[in-house]
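Student: Quick one: sequence plus predicted model below, questions after.
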Amino acid sequence: MNRIIFLALLLISCAASAVTLDDVQRSFASQPVVRAKFQQDRQISGMAQPLHSSGEVLIAKSKGLWWQQQHPFPMTLVLDDSHMAQIMGNQAPQIITADSNPQMFQFNHLLRALFQADRKVLDENFSSEFTDQGNGQWQLVLTPITTPLDKLFSTITLQGDKYLNRIALNDLQGDFTEITFSDHRLEPRKLTHEEQQRFAF
């Protein structure tokens, strides 16, 4: 009898600690600024070797997304609600606006939603399968249900714990992209002066 009671209590404890998508969204919402390193590996159909790139990423809820590729060549992308700037090396930035390229900004909106686990945006664009993998780990498999996403991707898979650790993109051309994040930093919780300047364009 004692063993049965123990097992029942263990099951209740496990159920109570299971991670949900709402938990992930609340956790991400409590992170106004996230800084991390990234490594991206892209396997293109027909190519023997994957393409590797790496750098730094900054996600600020109040500003947007700053993505700086450092290897194999320098490139910076800055995304906010109405602009996207791409800077190659020391060249002048190329700026695209939401008015001039609305499809690009649909992807911009989506990308920020992925990093912030924005439930509303995800539910509007995907069917989802969320799995608690134990020890605070989770996985979210997204299947596009809106155009043009359903014409480009078969699935987008997110994995993480209190941070987003991995994004895997399976596209309909047979290509596969994996982005892993490490060395997450939440402090300082506000952008520094130098970081604010990254969004001034």
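Tutor: Sure thing, it's come through. Numbering: from 1, shown residues only.
Student: From here on, just use CA atoms for contacts and neighbour counts.
Tutor: Noted.
Student: Output the contacting helices and strands for the one helix or strand residue 169 maps to.
Tutor: Assessed by DSSP states H and E, residue 169 sits inside strand 164-171. On a contact count with 3 or more CA pairs under 8 Å, 6 or more residues apart in numbering; DSSP states H and E, strand 164-171 meets strand 153-160, strand 176-185.
Student: Run through the helices of this protein in chain order.
Tutor: Under the criterion DSSP state H, helices of the chain are mapped to 2-16, 21-29, 102-116, 119-125, 149-152, 193-197.
Student: between the ones you listed, which gets nearest to residue 54?
Tutor: Judged by CA to CA, the one of the helices of the chain that comes nearest to residue 54 is helix 102-116, at 17.4 Å.
Student: what angle do the closest one and helix 21-29 make?
Tutor: Relative orientation of helix 102-116 versus helix 21-29 (axes from the mean of the first three to the mean of the last three CA atoms, to 10 degrees): 100 degrees.
Student: Show me what helix 102-116 is in contact with.
Tutor: Contact with helix 102-116 is made by 25, 28-29, 59, 64-65, 79-82, 98, 119, 121-122, 158, 164, as judged by CA atoms under 8 Å, 6 or more residues apart in numbering.
Student: any idea how far the most centrally placed residue in the chain is from residue 97?
Tutor: By CA atoms, centre = their mean, the chain has its centre lying nearest to residue 115, at 3.4 Å. Going from residue 115 to residue 97 by CA to CA, to the nearest Å gives 21 Å.
Student: same check, this time on residue 152
Tutor: For residue 152, the distance to residue 97 - CA to CA - is 22 Å.
Student: before we move on, what about residue 37?
Tutor: Applying CA to CA to residue 37 and residue 97 gives a distance of 27 Å.
Student: so how many other residues sit close to the nearest residue to residue 80 once chain neighbours are set aside?
Tutor: Once flanking residues are discounted, residue 80 sits nearest to residue 64: 4.5 Å by CA to CA, 6 or more residues apart in numbering. Counted with other CA atoms under 10 Å, residues neighbouring residue 64 total 20.
Student: For residue 64, list the residues it contacts.
Tutor: Residue 64 neighbours (CA under 8 Å, 6+ apart): 78-81, 112, 199.
Student: what about versus this one:
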Amino acid sequence: MDEFIQGRFQQEKHLKGFSFPIQTEGTFAYLKEKGVLWQAQKPFVRSVTYLADQTLTWKPDGTLESAQKPDMMERRISEIIMALLSGNRSILEKQFTIEETKQENQWQLILQPSQIVVKKVLSEIHLSGRDFVQHIKVVSASGDQTIIKFDQLTHHDNLPGDYCAYFSSSPALPCAMSSH
């Protein structure tokens, strides 16, 4: 059985030297232990799937534009994103010191990098949510901030067929994802 979560996101990037944030919104889909599909719809259309072994970029019509092998830093960032979305503390604890607070059915985590290679890129990450991550704030080592809010979350036990190709390691081949 595959765990599949989808919803909407709103993202703001606050970059040093800029007066206004860069705002993006769209949809996302997360397939446990496989990857995350990020589909920006505003201010422009762009779809990217982040898998452990590659990054897939999609054309607006849903056909594959490019498949790239991530470099070491991209793999590390992808691993962190997957761990954040899945709540995989064991992976996060290898890279960060974690401070956790809970109030009723709400939780919050503050992650501070414990490894030098991560400290070069990130200052800290704040996460909060209930059943799933609803808010992420990433502060880069340079002071830039990215804030992502998730809503309209739905959970499925299996991957809907129309998402299959987006999570295939060989998207040019017919989609044949296995169910666990």
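Tutor: Thanks, I have the structure now. Only a predicted model underlies this, so the values are computations on that prediction, with no experimental measurement involved.
Student: before we move on, the earlier item: could the contacts of residue 64 of structure 1 go into TSV alongside neighbour count and distance to residue 131 of structure 1?
Tutor: Below are the contacts of residue 64 of structure 1 laid out as TSV (neighbours: other CA atoms under 10 Å; distance: CA to CA, whole Å):
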residue	neighbour count	distance to residue 131 of structure 1
78	24	32
79	24	30
80	21	30
81	15	31
112	20	21
199	17	35
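Student: Now the two most distant members of these.
Tutor: 112 and 199 (14.9 Å).
Student: can you tell me which residues contact residue 136 of structure 2?
Tutor: 125-128, 146-149.
Student: Let's see that with 6 Å instead.
Tutor: 126-127, 147-148 (CA atoms under 6 Å, 6 or more residues apart in numbering).
Student: per the alignment, it corresponds to what in structure 1?
Tutor: Superposed on structure 1 with TM-score structural alignment, residue 136 of structure 2 falls opposite residue 167.
Student: Also residue 89 of structure 2?
Tutor: In structure 1, residue 89 of structure 2 lands on residue 119 (TM-score structural alignment).
Student: Ok, residue 159 of structure 2 next?
Tutor: Under TM-score structural alignment, residue 159 of structure 2 pairs with residue 191 in structure 1.
Student: again, but for residue 100 of structure 2
Tutor: So residue 100 of structure 2 corresponds to residue 130, using TM-score structural alignment.
Student: how about the nearest residue to its match, chain neighbours excluded?
Tutor: That would be residue 140: by CA to CA, 6+ apart, it lies 4.5 Å from residue 130 of structure 1.
Student: what's around the one you found, how many residues?
Tutor: Neighbours of residue 140 of structure 1 (other CA under 10 Å): 18.
Student: Equivalent analysis for residue 21 of structure 2, please.
Tutor: 15.
Student: swap in residue 106 of structure 2?
Tutor: 12.
Student: Check residue 92 of structure 2 too.
Tutor: Residue 92 of structure 2 has 21 nearby residues by other CA under 10 Å.
Student: Distance of the nearest residue to it once chain neighbours are set aside relative to residue 67 of structure 2?
Tutor: Leaving aside its sequence neighbours, residue 92 of structure 2 sits nearest to residue 83 (CA to CA, 6+ apart; 6.4 Å). As for residue 83 of structure 2, its distance to residue 67 of structure 2 is 22 Å (criterion: CA to CA).
Student: Onto which residues of structure 1 does stretch 8-25 of structure 2 map?
Tutor: If you align by TM-score structural alignment, stretch 8-25 of structure 2 falls on residues 37-54 of structure 1.
Student: Just the endpoints, please. Distance across that stretch?
Tutor: End to end - CA to CA - stretch 37-54 of structure 1 spans 8 Å.
Student: Check the offset of it from the chain's centre.
Tutor: On the basis of CA atoms, centre = their mean, to the nearest Å, stretch 37-54 of structure 1 sits 17 Å off its chain's mean C-alpha point.
Student: what's the answer for stretch 33-43 of structure 2, then?
Tutor: The answer for stretch 33-43 of structure 2 is 8 Å, by CA atoms, centre = their mean.
Student: Same question for that stretch: list its buried residues.
Tutor: 34-40 (16 or more other CA atoms under 10 Å).
Student: ditto for stretch 161-175 of structure 1
Tutor: The neighbour-count check on stretch 161-175 of structure 1 (16+ other CA under 10 Å) flags 161, 163-171 as buried.
Student: Distance check, the counterpart of residue 85 of structure 1 in structure 2 against residue 67 of structure 2.
Tutor: The pairwise alignment with structure 2 assigns residue 85 of structure 1 to residue 56, based on TM-score structural alignment. From residue 56 of structure 2 across to residue 67 of structure 2, the span is 5 Å (CA to CA).
Student: How about residue 128 of structure 2?
Tutor: Distance from residue 128 of structure 2 to residue 67 of structure 2, by CA to CA: 32 Å.
Student: same deal with residue 24 of structure 2?
Tutor: With CA to CA as the criterion, residue 24 of structure 2 and residue 67 of structure 2 are 23 Å apart.
Student: Residue 32 of structure 2 too?
Tutor: Taken as CA to CA, the span from residue 32 of structure 2 to residue 67 of structure 2 is 20 Å.
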